[in-house]
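**Student:** need the 3D shape of this:
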Amino acid sequence: GTVVGMVMAFHEMAASGSNKIEMSVLAEGIYTAMMTTVVGLIVGIIAYVGYNHLVSITDKIVHMMEVNVVDFLDVLNEPV
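**Tutor:** Got it, this is the predicted structure:
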């Protein structure tokens, strides 16, 4: 999206030739580029937070499993 917006802005500059370039035409392409960048950052931040949440849950489960394994091995190694 960012690249498309910038291509739109430069295409409009090239299409105008040597005529005067209107700011509203350029602003539309730059606006598209900036909005897609913002949306991409928001999606990326949400995905990063979600990933860290899942990693935290997984780490807790792995830790609980390790504790259970150690307890089980202690039971197996008790003298009879």
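
**Student:** CA atoms for contacts and neighbours, from now on please.
**Tutor:** Fine.

**Student:** so Asn52 is in which element?
**Tutor:** helix 23-76 (DSSP states H and E).

**Student:** ok, now which ones touch Ala48?
**Tutor:** That one is not Ala; residue 48 is Tyr. By CA atoms under 8 Å, 6 or more residues apart in numbering, Tyr48 lies in contact with nothing.

**Student:** another for comparison:
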Amino acid sequence: MRAGVFKDGVYAEKTDYFGYHEETSVKITDTSLTGGLKPTISVNLEKDEFVSGDTVRISGKINNIYYYDNVSVKVNKT
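**Tutor:** The predicted structure is shown next:
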């Protein structure tokens, strides 16, 4: 869920899907935005070195931004 969309609290959730009905509650705790801090990004790779033909899976997390902020990532060969 994107940061800043919901305030902290408990929300009712109701779902109807092709005759199936479900109701529950969801607790939202948003700790991603900290006032006065610069945005940060952390990037993780499966291993430290790759060879030609390897599949590279990149994952990461961006902290301290709003969901409507633009983010771009560029990968360069070194």
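
**Student:** now what about the TM-score between them?
**Tutor:** With the length set by TM-score structural alignment, normalised by the length of the second structure, the two chains reach a TM-score of 0.22; 30 aligned residues with a CA RMSD of 3.9 Å.

**Student:** excluding chain neighbours, what is closest to Ile58 of the second structure?
**Tutor:** Setting aside the residues directly before and after it, Ile58 of the second structure is nearest to Leu45 in space (CA to CA, 6 or more residues apart in numbering), at 5.2 Å.

**Student:** quickly note the distance from the one you found to Lys61 of the second structure.
**Tutor:** Distance of Leu45 of the second structure to Lys61 of the second structure, given as CA to CA, to the nearest Å: 12 Å.

**Student:** cool, Val26 of the second structure as well?
**Tutor:** Where Lys61 of the second structure is concerned, Val26 of the second structure sits at a distance of 22 Å (CA to CA).

**Student:** thinking again about what came up before, roughly how far does the residue nearest to Ile58 of the second structure sit from Ile62 of the second structure?
**Tutor:** Where Ile62 of the second structure is concerned, Leu45 of the second structure sits at a distance of 15 Å (CA to CA).

**Student:** ok, the residue nearest to Ile62 of the second structure when sequence neighbours are not counted - contacts?
**Tutor:** In space, and not counting its chain neighbours, Ile62 of the second structure is closest to Ile41: 4.4 Å by CA to CA, 6+ apart. Contact analysis of Ile41 of the second structure by CA under 8 Å, 6+ apart lists 60-63.
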